[in-house]
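Participant: Predicted model follows, preceded by the sequence.
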Amino acid sequence: MKLWVAAALLAATPAFASDCILDNCADQRPAASSRASAPDDAGRFRPRGTAPSGDFDYYLLALSWSPSFCANGGAERSRRQCAPGANPGFVVHGLWQQYARGAAPPCDGGGLPSGVLAGLGDLYPDEGLARHEWRAHGACSGKSPSGYFADVRAARDAVTIPPELKDVRQSLTLAPLDVQRAFVAANPRLRPGMMAVTCPRGALAEVRICLSKDLRDFVACPEVVRRGCFSQSMVVPAGR
């Protein structure tokens, strides 16, 4: 996609007062209650006071560029992820429910069973992140913990990381469009209007890819695209 096409897509997308930084999205929909989660009549997990389970339009898979996270204070929060020599590259940040016009209402779920947590070491770079993602997103998915994280794994496995971004040993300077093109080339069914690159502070932070609720297809998500980074260049820090 040429830059002028991306600009046209931005211009054609309605502006909203809300905005997102990582998974903190301001949205006009009512916030969820902070009361504890409980299974509904079908045995699905849903915090009381939230929208009905499954009431969203598509999923957003957020893949975080770990070297940027570690370079901006992440090493103090996740020693395992940022340990010398770890160099994990892209890691799962989250799988989030989205409306066509914004994020799903905030979720405030309960704790994550230790038996489920024990099987997530290869999916999330840090146990604390896995717990947070269950409380903030998974508990409102309408699925059990094991079912939700099976979906996270399926979403991650559905996306091919471009070879040139798997093992970056020297810092690069790229345009966000270059990263987008690399993902499109590595994933034949993916199109530019189905993903976004974020680059706060001039460095690659995340690649966000939109997937159907059944995780079988990539889907168009103009609001996610609108919030992407369209700078001329950004730094892609190398792993440690």
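Facilitator: That came through fine. Please read all numbers here as calculations on a predicted model, not as lab measurements. Residues are numbered from 1 along each chain as shown.

Participant: rest of the way, CA atoms for contacts and neighbours
Facilitator: Noted.

Participant: list the contacts for residue 199?
Facilitator: The contact partners of residue 199, by Cα atoms under 8 Å, 6 or more residues apart in numbering, come to 176, 205-206, 228-229, 234.

Participant: Filter those residues down to just the ones in helices.
Facilitator: Residues of the contacts of residue 199 located in helices (DSSP state H): residue 176.

Participant: Identify, from the contacts of residue 199, the entry nearest to residue 135.
Facilitator: Within those, the smallest distance to residue 135 is 21.1 Å, found for residue 206 (Cα to Cα).

Participant: Residue 195 is in contact with the closest one, correct?
Facilitator: No: shown here, residue 206 and residue 195 do not form a contact pair, counting by Cα atoms under 8 Å, at 10.5 Å.

Participant: And these two? Which one has more around it.
Facilitator: Of the pair residue 206 and residue 195, residue 195 is the one with more neighbours under other Cα atoms under 10 Å, namely 28 against 25.

Participant: quick one: contacts for that one?
Facilitator: Residue 195 sits next to 180, 207-210, 220-221, 224-225 when contact means Cα under 8 Å, 6+ apart.

Participant: And the helices in this structure?
Facilitator: Using DSSP H, the helices of the chain run over 3-12, 66-69, 75-77, 114-117, 127-136, 145-158, 176-186, 222-226.

Participant: nearest residue to residue 173 other than its sequence neighbours?
Facilitator: In space, and not counting its chain neighbours, residue 173 is closest to residue 235: 4.6 Å by Cα to Cα, 6 or more residues apart in numbering.

Participant: take a look at this one as well, against the first:
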Amino acid sequence: MKALSLIPLMAALWPVPALPDDIAGDFDYYVLSLGWQPGWCRATGDKRDAPDCNPGSGRDFAVHGLWPQYERGWPDYCKTAERDPSRRDTQAMADLMAPGLALYQWRKHGRCSGLSAAGYYAALREAAEAVRIPAPFNDLGRDIALPPALVEDAFIEANPDLTRDGITVTCKAEALAEVRICLTRDLEPRACAPDARRDCSRPQVLMERIR
């Protein structure tokens, strides 16, 4: 009995191999995330008086981030020798995303790209500018509800290089949250890995206009 009682103590003292850190530049593909801005404004932005939530702000789909992915899972907060972006660098992204979000995306995801901050922001901009937002979703005049598959169809019609396996629609409660597009490391469309291919399971998603 005394020998058995030592087992938990020995297990606690025995060195456990540390999990390896995610390595900057070691990933398989990217996910470009486009957030539905009116939904974010209703849930969060309006409480913060976010400028992007003002009527006429011109952003219905806003860039959320460009995320390095593994074929299963994803890296984040990687160690890198690259310097963090300056305030000027993040301010220069203001036409795509709030500067605070730009900094956060660099720290969590950009460091894992293996690029410099400037290189990551350039890749993010290139990826975002290559995607055409379907015309019906620009400056939405009224609230609409539609199946997630129709949101995918609209993006594929506007971007013929995309396929159903390469685009994912997510929701939060009843509202559309994000459209996520999978891209190669060279920013070309590709199929999402199975763990990144989970569409919203609701029969319809709400797309609100900015009020």
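Facilitator: Looks like it arrived, so ask away. Keep in mind the model is a prediction, meaning the values are calculated, not measured.

Participant: ok, back up a step: please list which of the contacts of residue 195 of the first structure are preserved in the second structure.
Facilitator: Comparing those with the second structure on both residues aligned by TM-score structural alignment, their matches' Cα atoms under 8 Å, the contacts found in both are 180, 207-210, 220-221, 225.

Participant: need those in a markdown table with distance to residue 72 of the first structure and neighbour count, can you?
Facilitator: Converted to a markdown table, those look like this (distance: Cα to Cα, whole Å; neighbours: other Cα atoms under 10 Å):
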| residue | distance to residue 72 of the first structure | neighbour count |
| --- | --- | --- |
| 180 | 23 | 19 |
| 207 | 17 | 23 |
| 208 | 19 | 23 |
| 209 | 23 | 28 |
| 210 | 26 | 29 |
| 220 | 31 | 20 |
| 221 | 28 | 25 |
| 225 | 24 | 24 |
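
Participant: Which one of those is nearest to residue 239 of the first structure?
Facilitator: So of those, ranked by how close each gets to residue 239 of the first structure (Cα to Cα), first place is residue 207, at 16.7 Å.

Participant: gap between that closest one and residue 127 of the first structure?
Facilitator: 21 Å (Cα to Cα, to the nearest Å).

Participant: residue nearest the centroid of the second structure?
Facilitator: Nearest to the mean C-alpha position of the second structure, by Cα atoms, centre = their mean, lies residue 33 at 3.5 Å.

Participant: Can you find the partner of that one in the first structure?
Facilitator: Aligned counterpart of residue 33 of the second structure in the first structure: residue 62 (TM-score structural alignment).

Participant: Just to check, its match is in contact with residue 124?
Facilitator: No: in this structure, residue 62 of the first structure is not within contact of residue 124 by Cα under 8 Å, at 11.7 Å.

Participant: what do the two both touch?
Facilitator: 92-93.

Participant: Next, the contact list for the residue nearest to residue 206 of the first structure when sequence neighbours are not counted, please.
Facilitator: Distance criterion Cα to Cα, 6+ apart; nearest residue to residue 206 of the first structure, sequence neighbours excluded, is residue 64 at 4.4 Å. Under the criterion of Cα under 8 Å, 6+ apart, the contact partners of residue 64 of the first structure comprise 90-93, 205-207.

Participant: make it 6 Å
Facilitator: Residues near residue 64 of the first structure by Cα atoms under 6 Å, 6 or more residues apart in numbering: 90-91, 93, 205-206.

Participant: try residue 58 of the first structure
Facilitator: 98, 211-213.

Participant: Between those, which sits nearest residue 150 of the first structure?
Facilitator: Nearest to residue 150 of the first structure, judged by Cα to Cα, of the contacts of residue 58 of the first structure is residue 213 at 13.3 Å.

Participant: and the closest one, how many neighbours does it have?
Facilitator: 18.

Participant: go on, the one 5 residues further on?
Facilitator: The burial count assigned to residue 218 of the first structure is 23, neighbours taken as other Cα under 10 Å.

Participant: can you check residue 96 of the second structure too?
Facilitator: 18.

Participant: ok, now how distant is residue 143 of the first structure from residue 112 of the first structure?
Facilitator: For residue 143 of the first structure, the distance to residue 112 of the first structure - Cα to Cα - is 13 Å.

Participant: quick one, what contacts the residue mapped onto residue 182 of the first structure from the second structure?
Facilitator: Aligning on TM-score structural alignment places residue 182 of the first structure opposite residue 154 in the second structure. For residue 154 of the second structure, the contacting residues are residue 134, by Cα under 6 Å, 6+ apart.

Participant: Against residue 157 of the second structure, how distant is residue 126 of the second structure?
Facilitator: With Cα to Cα as the criterion, residue 126 of the second structure and residue 157 of the second structure are 20 Å apart.

Participant: What of residue 142 of the second structure?
Facilitator: Counting by Cα to Cα - residue 142 of the second structure and residue 157 of the second structure are separated by 22 Å.
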